[in-house]
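*Asks:* Make a model of this:
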Amino acid sequence: MQRSAADLRPMTMRQPSFYIPHGGGPCFFMDDPAGTWTGMEAFLRGLPGRLPERPGAILIVSGHWETEGFRFSASPRPPLIFDYYGFPPHTYDLRWPAPGDPALAERAAGLLRTAGFPAATDPDRGIDHGVFVPLKVAFPDADIPVVEMSLDRDLDPVAAWRAGRALRPLRDEGVLILGAGMSFHNLPAYRNRQATEPSMAFDDWLAEAVEGDPAGREARLARWVNAPAARFAHPREEHLLPLMVAAGASDGPGSRVYGEVVMDTMISGFRFD
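*Replies:* Got it, this is the predicted structure:
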């Protein structure tokens, strides 16, 4: 039976939060003779096995939705938004009919408003490919309610982190909080071997920032632009900021749980307990 946010109760095990890679467009649902996406797909497919129990709902932040203030999708049946271009026709026929959860959307928006952030629900918003593509791999049955969260278009890393902190109570209510992006997101640099070394330098810094003392994590991540090759890795930071939300949603240890060179660049995923 589908559970709404109003029905969620504290559970025996707190859900972790994750920052996951969403891949390139509909990559996991295309021919891949070179095995470019095999490792990432395996990581996503194994995500449910890393959880203490089946989540009652998923709240996921996408790097593909920016708004004034924060917004939460509140459609009970969110449509898919095919916001990728130039891919094979069959990739525009993908289906992943996960239900929405309007009550969870309002609960999350309320937590952010209480914390001083402008936040609202959007009853018409669907879920974009930064959400449905990785979740179709991880949760193919599409039977867990999903709410998508936007990024504030100011792209302030501290605000994103603190928004995550405001959402922490949801983890004790059976909600899995995910940030979906790419830890390296410089499209012209993909498939360029000269990008490998600087991408690794940034990734090493990112892993150190995540895995260090949780008490100092906000300050470290807030200074991400000072990291080695930071603006090479992220000319624009919308694909990194979902990490800030996932990190802010936890005061526990962080760890790199996925790391692989993909298209000649280092891509990682992180867990926060």
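
*Asks:* switch to C-alpha atoms for all contacts and neighbour counts from now on
*Replies:* Noted.

*Asks:* What segments of the chain are strands?
*Replies:* For the chain, the strands defined by DSSP state E cover 17-21, 57-67, 70-73, 80-81, 119-122, 127-128, 146-152, 175-181, 254-262, 265-272.

*Asks:* could those strands go into JSON lines alongside distance to Lys136?
*Replies:* Below are the strands of the chain laid out as JSON lines (distance: least, Cα to Cα, whole Å):
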{"stretch": "strand 17-21", "distance to Lys136": "13"}
{"stretch": "strand 57-67", "distance to Lys136": "13"}
{"stretch": "strand 70-73", "distance to Lys136": "18"}
{"stretch": "strand 80-81", "distance to Lys136": "11"}
{"stretch": "strand 119-122", "distance to Lys136": "22"}
{"stretch": "strand 127-128", "distance to Lys136": "12"}
{"stretch": "strand 146-152", "distance to Lys136": "12"}
{"stretch": "strand 175-181", "distance to Lys136": "13"}
{"stretch": "strand 254-262", "distance to Lys136": "18"}
{"stretch": "strand 265-272", "distance to Lys136": "17"}
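
*Asks:* In JSON lines: the ones you listed, plus mean neighbour count and distance to Ala201.
*Replies:* Formatted as JSON lines, the strands of the chain follow (neighbours: other Cα atoms under 10 Å; distance: least, Cα to Cα, whole Å):
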{"stretch": "strand 17-21", "mean neighbour count": "28", "distance to Ala201": "18"}
{"stretch": "strand 57-67", "mean neighbour count": "23", "distance to Ala201": "22"}
{"stretch": "strand 70-73", "mean neighbour count": "25", "distance to Ala201": "32"}
{"stretch": "strand 80-81", "mean neighbour count": "18", "distance to Ala201": "34"}
{"stretch": "strand 119-122", "mean neighbour count": "20", "distance to Ala201": "36"}
{"stretch": "strand 127-128", "mean neighbour count": "24", "distance to Ala201": "30"}
{"stretch": "strand 146-152", "mean neighbour count": "27", "distance to Ala201": "26"}
{"stretch": "strand 175-181", "mean neighbour count": "28", "distance to Ala201": "19"}
{"stretch": "strand 254-262", "mean neighbour count": "17", "distance to Ala201": "12"}
{"stretch": "strand 265-272", "mean neighbour count": "24", "distance to Ala201": "9"}
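
*Asks:* this one as well, want them side by side:
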Amino acid sequence: MSNRLPVYFISHGSPMLALGAGRFGDAWAKITEEIETPKAILMISAHWTTVAPVVSAAEKPETIHDFGGFPRALFEVQYPTVGAPWLAERVADLLQSANWPVAIHPDRGLDHGAWVPLQEMYPMGEIPVAQLSIQPRQDPAYHYRLGKLLAPLREEGVLILASGSITHNLGDIHWHRDHDDNFSEAWATEFQSWVSDQLLAGQTDAMLQYRANAPHAHYAHPHDDHFMPLYVTMGAGDGEQVDRLFDGTMLGTLAMDVYRFGGVN
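*Replies:* Model (predicted):
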């Protein structure tokens, strides 16, 4: 594959989307319509956190149901796919060449931040997947640099796909609302709009200091984990066009934006 693939950030929302993703699933599926079929996918999910980077090399990744309190039907969902041990080795080489500590996990599966959107994008599980952890003890600048180290994969037919959330405050979620209800708390909308404004204008410095600059940052992200995958995509797509492919909200406070870094042919 000679064309350079774009990089994508998706907001994965509630695990319940695995039982019917609706408009969010449609937005994820559209990604596959605008790009060539990738050789493999490197998934960076907010739900695998480690002290230093770890990349999965499972040949047949299990479907990890890393949640509780949901209907039994959700725990019965499986996403049978194939792994990409060769991609794990390539990621490790890229990080090691920059003197970053990195480990390979031989059999770690895919958490719901990975398989919920992937089952909408590639429902047959035909694209090999490796997953890379994030480091929530590290700051946005660290994850931005991590993305820059991964950028060469784009020339090698690898789709870099990061999964997190533009806003993620579980304490303020309106669980009683329907997933198709686009109601949003004012603080979530203001934060969501600020992020969009910065990304589309290329304001990287402002984004790297989002806690000091963004409105309601402490409400939008009591913890950094679900926001850090966005910085990986920013780094991997550094200096290229940014497009907001989808904006919407579910459960009152979860902003579900999808961003593309880099153009499509």
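
*Asks:* What does the TM-score come to for these two?
*Replies:* Between these two chains, after superposing, the TM-score reads 0.91 (TM-score structural alignment, normalised by the length of the second structure); 253 aligned residues with a Cα RMSD of 1.7 Å.

*Asks:* and Val158 of the first structure, which of the strands of the first structure is closest to it?
*Replies:* Taking Cα to Cα, strand 146-152 is the member of those nearest to Val158 of the first structure, at 11.3 Å.

*Asks:* In the second structure, which residues correspond to the closest one?
*Replies:* Alignment note (TM-score structural alignment): strand 146-152 of the first structure is matched to residues 129-135 of the second structure.

*Asks:* Can you list the neighbours in contact with that stretch?
*Replies:* With Cα atoms under 8 Å, 6 or more residues apart in numbering as the test, stretch 129-135 of the second structure has contacts from 40-58, 81-85, 87-88, 110, 143, 225, 228-229.

*Asks:* same deal with stretch 237-250 of the first structure?
*Replies:* The contact list for stretch 237-250 of the first structure, computed with Cα under 8 Å, 6+ apart, reads 16-19, 61-64, 151, 155, 157-158, 160-168, 177-185, 210, 218, 221, 234, 254, 272-273.

*Asks:* what does it correspond to over in the second structure?
*Replies:* Going by TM-score structural alignment: stretch 237-250 of the first structure matches residues 224-237.

*Asks:* Please tell me how far that stretch is from the chain's geometric centre.
*Replies:* Chain-centre distance of stretch 224-237 of the second structure: 8 Å, with Cα atoms, centre = their mean, to the nearest Å.

*Asks:* now the helices for the second structure?
*Replies:* Secondary structure of the second structure, counting by DSSP state H: helices at 22-34, 72-75, 85-97, 112-121, 140-150, 186-200, 204-208, 210-213, 217-220, 228-236.

*Asks:* For the fifth one, which helices and strands make contact with it?
*Replies:* Using 3 or more Cα pairs under 8 Å, 6 or more residues apart in numbering; DSSP states H and E as the contact definition, the elements that helix 140-150 of the second structure packs against are helix 85-97, helix 228-236.

*Asks:* how far apart are the longest one and its match in the first structure?
*Replies:* Taking mean Cα distance after the TM-score superposition for the first structure, the mean distance separating helix 85-97 of the second structure from the aligned residues in the first structure is 1.0 Å.

*Asks:* Where in the first structure does that helix align, residue-wise?
*Replies:* Counting by TM-score structural alignment, helix 85-97 of the second structure corresponds to 102-114 in the first structure.

*Asks:* Any chance you could list what contacts that stretch?
*Replies:* 4-6, 70-76, 118-121, 123, 147, 163, 166-167, 170.

*Asks:* hmm, 6 Å instead?
*Replies:* For stretch 102-114 of the first structure, contacts defined as Cα atoms under 6 Å, 6 or more residues apart in numbering pick out Ala5, Phe72, Ala74, Ala119, Ala120, Ala166.

*Asks:* Mind telling me what Phe272 of the first structure corresponds to in the second structure?
*Replies:* Correspondence of Phe272 of the first structure to the second structure, assessed by TM-score structural alignment: Phe261.

*Asks:* is it true that its match touches Val242?
*Replies:* Yes - counting by Cα atoms under 6 Å, Phe261 of the second structure does reach Val242; the two are 4.7 Å apart.

*Asks:* corresponding residue for Thr50 of the second structure in the first structure?
*Replies:* Per TM-score structural alignment, the equivalent position to Thr50 of the second structure in the first structure is Thr67.

*Asks:* show me what contacts its match?
*Replies:* Contacts of Thr67 of the first structure (Cα under 6 Å, 6+ apart): Asp152, Arg153.
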